[in-house]
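1. I need the structure of the sequence given here:
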Amino acid sequence: MLGAAGAFIGMSVVAGLLVTAAVTPAIAVTGMAANNSIGVFEGLPEYLNVDQLAQPTTIYAKNGDQDVPLATFYSQNRLPVAFDQISQAAKDAAIAGEDPRFYTHGGVDIQGTVRGVLSTVAGGGVQGGSSITQQYVKNVLLQKCEALPVKTKEQKATYQQCVDDSTGVSPDRKVKEMKYAIGIEKKYTKDQILVGYLNIAGFGGTVYGIEAAAHYYYNTTAAALTPAQAASLIAIVNEPTSLKIDNPDSETNGAANGYAKNKERRDYILQKMYQYKRITKAQYDESVKTPIQPVITPSERGCQTAGGSAYFCDYVQKIILNDPTFGADEDTRASNFNRGGYKIYTSLDLQLQQVAESTINSYVPQAYDRADLGGVLVGVQPGTGRVLYMAQNKTYSQDPEILNQGKQYTSVNYATDQNYGGSNGFQVGSTYKVFTLAEWLKQGHSLNETVNANVRTYDQSKFKDTCPGAAWGGPWKPTNDSSGEEGIRSAQNATTNSINTAFVAMAYQLDLCEIKKDAEAFGVHTATGSPLDTNPASVLGTNNIAPLTMATAFAGIANNGMTCSPIAIDKIVDGNGKEIAPPATKCTQSVDPAIANTMAKALQGPIQNGTAANMNRTGKDMLGKTGTTDGNEQLWLVASTTKVAGAYWVGNISGHVDMRRIYPTHGTTPAIARTAVMRTMMTAAVGKYGGDDFPAAPDKLTRGVQVALPDLTGKTPDEAKSILTGLGLDSADGGPQDSVAPAGTISATDPAAGTQVSKGTVITLFTSNGSLVPVPNVVGQKYGDALAALTAAGFKVKTNGGNSPTATVQAQDPAGNAPAKPGTEVTLTLAAPAAPPTQGTGG
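-> Next comes the predicted model:
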């Protein structure tokens, strides 16, 4: 028998002896030529590359300063440990039960091999005799097979061939195994091989390695295993399927019969441990008397174990599966994810996540008899793109049986894009108006500038759209959410009150293609990956977009126009302790900071006194915008401080239920409740992260370039419009009015002449119908003269008493030169007539 040292020196001799003594008898039985197997032996590479063992991947979330496990994934439940983290009992059990001469042979136990060959000759197949090193080789080869994809028929065939080559009963395989074992012993120490074997061995089902086995079967560690427990686990390695001890109902190896098959093998190992003086007689006696009583402690895996954070967990998993950093194709990435032992440290803030989950659960029921109702709260950090929370009103599951139990279950992540486990997205309504506002400001318009928001019919072909293939036509008559929103409206007023007709009028002056490009600059895209629509109605939010995308865009507005793509992973450490660079955010200057800061100013309007009034009670600057689609089927509220941006969506997953006509919770409608939902969420966000003041918006973008409105009275409408155009102002027809001006000429303007207005402002022009004339000014005249003048001008006359022709008019109403319709009664205030002079008498 060769010793360990001699094995390293005389390995070539051993190899020759093995081929002659061990292989040839088996070949004789099978009819294979001996020189063929010798050729196989000599042609094999000497060393076997030992790949990293399959290990569980764990996703972590943030709880304050602590990283806490969120979910674990594995194809093989394995927790590799070092040599000194395994009890001596487990090491001794493995050697005594599987390879008593492990520390004295050179990789192949000649005595065991010869015994196995003799068994082969008698039984007709290659059997037994494998040393621990050979078993380690077999498991290493099998691990390589387990990493192969098995989706297609061809892949399955390749996988099975690999398994057969690694574990099949054939002389050639045995020869390969021996050669590799010899090479392994040259490269690694005995202790390294033993710990490698104990870490790689299968212990039934998906349990691999002594540490995972100790946890699963006995709720302990490999370091704390007793001789009885260790021998019971090593027994499983011999026949993992029939000797595992997690099925109490098994007829042959269940709890009812004391797990008899496992106990039989266990006691055999204990006897060998005693025989080789690895345990005392007392330990042996105590161990064999110990009943097999497993404490099954499953290691749950998958995102369903993450509770309300499951959809964020699923998002992280999809990030890995979609990123070429983690493998050339999806199959490789999936294998690496489930086997690579990654520690994935994410951006999820469990404190905000808890608020999001409790809030969404309070306001949006998982199942509702009147609607297929969905809801999402998702938040990101401006400047970093880190996703801080992601909650929705469903219970996550991938199990078809569970998914069929009701609408409260789904595997679809409504917060994300389709490629990341999400849905097809949802129409975003008026939240999309911010991109028209961006283009409005980019083109030199201001928040004070006004447009005609009256309801009217547009010829869609008249809208400018320079995107390739754009061709819109036909009449379109957009309306508003509420009555009374028409008239001349400033861009600020239109934003504060979300006036559809005003934004359509703004878009009519712009390029629809540029509005789309502005949205894209803020990271906006459809959830399915199709191009954003640019038809005129798109400015009111008809594109289907994911909530995470809208939160990201608003974060860009609050971040001086710098939009950072969302990321969910802060750090990744692989199974070897090496850091892997996670997908990084990409920050883009979406618009000039001055434009973004003006957008932020405008978007404070809806929260301060507009469609989301009373949402912000934090005392910090906050911007936001509501969104409501046709029929009130989808509702949105997106908001941001300088530190946290959040999006809330609630609406129909399927069907067409009006969100203003149902009362699912709190005795109110989702339309009314959305302000309360986001108030709760953003208050918590500010409480945790704070918030800064938004930078001041430049005057030229808020007030615009100011011009003095000239007096246009008496001008023809064409002359007045020409003058206004020259000043950079627009005009609207206010209709005819009573005026002293000649009929058909301008009688008045709104604003009035002399007012300072922003360029682009719409000036309302009123035309005279010529129905008024100036009242003659008769103050100071004798009543007789005044009566004649007023009567001649067509007015009626009334006095305050008296009608002496010589009385003087002290006052009149209407006043002199005031416009009035002929026939109007003029009231005169007369002074008493003067007394005649007195004639004197002589005396």
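2. only C-alpha atoms for contact and neighbour calcs from this point on.
-> OK.
3. do you know how far the nearest residue to Val295 once chain neighbours are set aside is from Gln810?
-> Nearest residue to Val295, sequence neighbours excluded (CA to CA, 6 or more residues apart in numbering): Tyr218, at 4.6 Å. The gap separating Tyr218 from Gln810 is 115 Å, by CA to CA, to the nearest Å.
4. here's the other one to compare against:
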Amino acid sequence: MGKKRSGGGLSPTQQAAKFLGVSALAGAVLAGIALPAAGALGLAAKGSVEEFDEIPANLKRPPLSQRTTILDSEGGTIATVFSRDRTLVDLKDISPYMQKAIIAIEDSRFYEHGAVDVKGILRALNENAQSGTVSQGASTLTQQYVKNVFVEEAGNDPTKVAEATQQTLGRKIRELKYAIQVEQELGKKQILENYLNITFFGQQAYGVEAASQRYFSKSAKDLELDEAALLAGIVQSPSRYDPVNDSEEARKRRNIVLNRMVATRDITQEEADAAKKKPLGLEVSRPREGCITATRGAGFFCDYVRNAFLNDPAFGETREDRVKIWDKGGLKIRTTLDPQAQESVQTAIKDNVRQSDQVATAVTIVEPGTGKILGMGQSRPYGSDISKGELSYNLSVDKRMGGGAGYQPGSTFKPIVAAAALEQGKSPTQKYASPYEMPYPSPVDTCSGQWTNTRNEKLTNENEKEVGPYGMKEATAKSVNTYYVELISDIGICPVTSMAEKMGVNRADGEQMAQAPSIALGTQEMSPLTMAAAYATFASRGIYCTPIAIESVIDADGKSMPVPKTKCNRAMSTKTADTVNTLLKGVVEDGTGKQAGLGSRPSAGKTGTTDFRYAAWFVGYTPNMAGAVWVGDPEHKRQMTDITIGGNYYPKVYGGEVPGPIWKAAMSGALAGKPAPDFNLVDIPKDKPKDHEKDEADDEDQKPGKPEKPGGGGNPWPDFTIPPDVLGGNGNGGGNGGGNGGGRWPQPR
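-> Here you go, the predicted model:
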């Protein structure tokens, strides 16, 4: 037996007629939806009247997509983003001309009929039957509103949009039922208001307020007769009657609307004639939307906020849920961005690296103890025009948050090795032979076994005069490579990767950290935000806090949404952190980072320069602010030798020479007017000077030595096969490009 129909055995057509309170004949007309030969047009009754009772609760007043405003920590606007440009307005704030024009052209009997205009259907049926095509529709304003609601709820999903607009009998019947309910519960004026707020007017403008601003740069309440008629005419076909792209078609359509307004006695013939003589009078305002419009160079921070929202379950159980909320918009998102810090970051970038330079810089500042991102910027602006030096990815963050594959941090990784060694009980006075050149020690313990130097791979210091023995303080100030490789080989690799994990240090591409002693020299690609947050751990005396960008979110209904909080954990003892702070303060005072010093304000940090000069870094901090500066080629192709940056020529770029001054300028402005607390230092005896050493620092960031050994970002000897056990990892280069990276290359034969 077949399934029993609901409604006492009535067919869908008869049920529709019953709901509408019209005759069976009119019901049959409704079943045809005023279309000739419905079957020939491929229309089918998909969906049944059984679904009539399944009316969406939000149909009466759906949450329409609106603009989202992203604010800095002081409430200033950073950017406005939207999926659909819309600003909701009350009916009283819409010009009476606009209200009359839309009714005249779309549903002249709006105030006379119910949800369905039977006379209109019969008239359309007659016209369509005579023409043999669908030349005239019969949907009332209420029915159009209902359809728009379903289109709105479909969002940006093309499949759902197609379902919401498909020409099927089932959809039309459901639309009629919903229209009846809306008429009963809202009333005419509210329906008109909702309709004018939801309708698409072309040129990315949804709703009459956005349309009025787009075409005439004025509010909807100020629309004149001719302007209102133009907008009302667009609705039927926003592309065909687009006044920006086809002024003649738009003018003809405007005049048709004016004629209809005369016919409905909303205006006189004289008023219509006068309006027809007016030019279109367009004063187009292009939509300024998205992170590309962000102020103070915060486009990439804005993009980071978006990614933070879409990636965090705090804003929705699934990514699909979060995307839907984001696209609906209407949010007010207050962020952690500090206006003073951001302005200082941008000024420091502008004064030192030009947009047109062969290389770029990225700067990020975070707050120790809270994880708040205070500033984020780069010399290549947000955009997609490569010819103008624009970039569409964020140089400061990991790949999953809109960044590239990261960059080798070089010697800025050494303090993490030092912290791991101190936690293992090593003394800061620990000495190693630290020769100028040596093979990698072997074997070395890893988390899962041992690393073996099967190729007898060697490493060198930057300068031939860097010959030990050295203690930790002097080796850190001079950035002695052989010292730190001996140190990691002594304690094993696992304590170092474990410390890195506790400090939030991970590869920017999401891959696992390599288990090789070369990681001590910074061979694993990382992002500036990662390094800034890691160094903030030292500043907060051992407490690591995950970076956060969002402080609060108010939804479209004015309600606060839950936001993710920073997660803080103790990564090391206060004694270890204080010891590292003492080591790194020495780098700024007497070592490779002297050009980054902040004068009387206590600071600490570390320089980093990768092999072949593909990247140079300075990562530093005060007790109340930490920042990272990277300089290099985003595509990891241009070596920084014989190069001009910011108008200054450099035979070779060092971490203390270019990134250091950028860091100093950015931090000086960001910290202006703020307290200047000191570190809790420990006493570390200084090594006695060696006979061969001079007073000045002969190190990787002060004086160039012999040509550096290659160490990442592409194999300089393509004919030389490098076995996997020599490489420190798969690398993947930096940014969106780069070579194999990961470890130290063997010397060419």
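5. rewinding a little: ok, Tyr218 and Gln810 of the first structure, which is more surrounded?
-> Tyr218 (18 against 15; other CA atoms under 10 Å).
6. which residue in the second structure lines up with that one?
-> Using TM-score structural alignment, the partner of Tyr218 of the first structure in the second structure is Phe216.
7. check which helix or strand the nearest residue to Thr167 of the first structure once chain neighbours are set aside maps to.
-> Excluding its sequence neighbours, the residue lying closest to Thr167 of the first structure (CA to CA, 6+ apart) is Lys138, at 6.6 Å. Under the criterion of DSSP states H and E, Lys138 of the first structure resides in helix 132-146.
8. how close does that helix sit to the second structure?
-> Superposed on the second structure, helix 132-146 of the first structure shows a mean distance of 1.7 Å to its aligned residues (mean CA distance after the TM-score superposition for the first structure).
9. what is that helix packed up against?
-> helix 153-167, helix 171-187, helix 190-200 (3 or more CA pairs under 8 Å, 6 or more residues apart in numbering; DSSP states H and E).
10. what's in contact with that helix?
-> 48, 50-51, 53-54, 95, 98-99, 102, 107-108, 159, 162-163, 166-167, 177-178, 180-181, 184-185, 193-194, 196-197, 200-201 (CA atoms under 8 Å, 6 or more residues apart in numbering).
11. before we move on, the earlier item: can I get the helices and strands packed on helix 132-146 of the first structure in CSV including distance to Ala282 of the first structure and mean neighbour count?
-> Shown next, in CSV, are these (distance: least, CA to CA, whole Å; neighbours: other CA atoms under 10 Å):
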stretch, distance to Ala282 of the first structure, mean neighbour count
helix 153-167, 39, 16
helix 171-187, 35, 23
helix 190-200, 26, 21
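12. quick one, which of these is nearest to Lys464 of the first structure?
-> Among those, the nearest to Lys464 of the first structure by CA to CA is helix 153-167 (53.4 Å).
13. just the angle between the closest one and helix 171-187, please?
-> Counting by axes from the mean of the first three to the mean of the last three CA atoms, to 10 degrees, helix 153-167 of the first structure points 70 degrees away from the direction of helix 171-187.
14. now the angle from helix 153-167 of the first structure to helix 132-146?
-> Using the same axes, to 10 degrees, helix 153-167 of the first structure lies at 180 degrees relative to helix 132-146.
15. show me how far helix 153-167 of the first structure is from its chain's centre.
-> 39 Å (CA atoms, centre = their mean, to the nearest Å).
16. run through the neighbouring helices and strands of the top helix by length along the first structure.
-> In the first structure, taking DSSP state H as the definition, the longest helix is helix 670-689. Under the contact definition 3+ CA pairs under 8 Å, 6+ apart, helix 670-689 of the first structure sits against helix 350-363, strand 634-640, strand 645-654.
17. pull out the buried residues from that helix.
-> 670-671, 673-686 (16 or more other CA atoms under 10 Å).
18. would you agree the match of Tyr218 of the first structure is in contact with Val244?
-> No. Taking contacts as CA atoms under 8 Å, Phe216 of the second structure lies outside contact range of Val244: 11.2 Å.
19. follow-up on the earlier one: which residues touch the longest helix of the first structure?
-> Contacts of helix 670-689 of the first structure (CA under 8 Å, 6+ apart): 352, 355-356, 359-360, 363, 612-618, 620, 635-637, 639-641, 643-644, 646, 648, 650, 659-660, 662-664.
20. and for stretch 310-318 of the first structure?
-> Residues contacting stretch 310-318 of the first structure (CA under 8 Å, 6+ apart): 59, 70-71, 303-304, 306, 348, 389-392, 396, 413, 416, 419-421, 568-569.
21. nearest to Glu485 of the first structure among the buried residues of helix 670-689 of the first structure?
-> Ala671 (19.2 Å).
22. any idea how far that closest one is from Leu637 of the first structure?
-> Taking CA to CA, one finds Ala671 of the first structure at 10 Å from Leu637 of the first structure.
23. do the same with Ala697 of the first structure
-> In this view, Ala697 of the first structure and Leu637 of the first structure are 23 Å apart by CA to CA.
24. looking at these two, which is more packed in?
-> Per other CA under 10 Å, whichever of Ala697 of the first structure and Leu637 has more neighbours is Leu637, with 29 against 18.
25. so what corresponds to the more buried one in the second structure?
-> In the second structure, Leu637 of the first structure lines up with Phe618, judged by TM-score structural alignment.
26. the spatially closest residue to its match that is not a sequence neighbour is in what secondary structure piece?
-> Using CA to CA, 6+ apart and skipping residues adjacent in sequence, the residue nearest Phe618 of the second structure is Thr607, 4.5 Å away. Using DSSP H and E, Thr607 of the second structure maps to strand 604-609.
27. name the residues that touch that strand?
-> 409-412, 415, 581-582, 584-588, 592-593, 615-622, 653-656, 660, 700-701.
28. can you check stretch 615-622 of the second structure too?
-> Taking CA under 8 Å, 6+ apart as the rule, stretch 615-622 of the second structure contacts 407-410, 412, 531-532, 535-536, 539, 593, 602-610, 626-633, 640, 653-656, 658-660, 663, 677-679.
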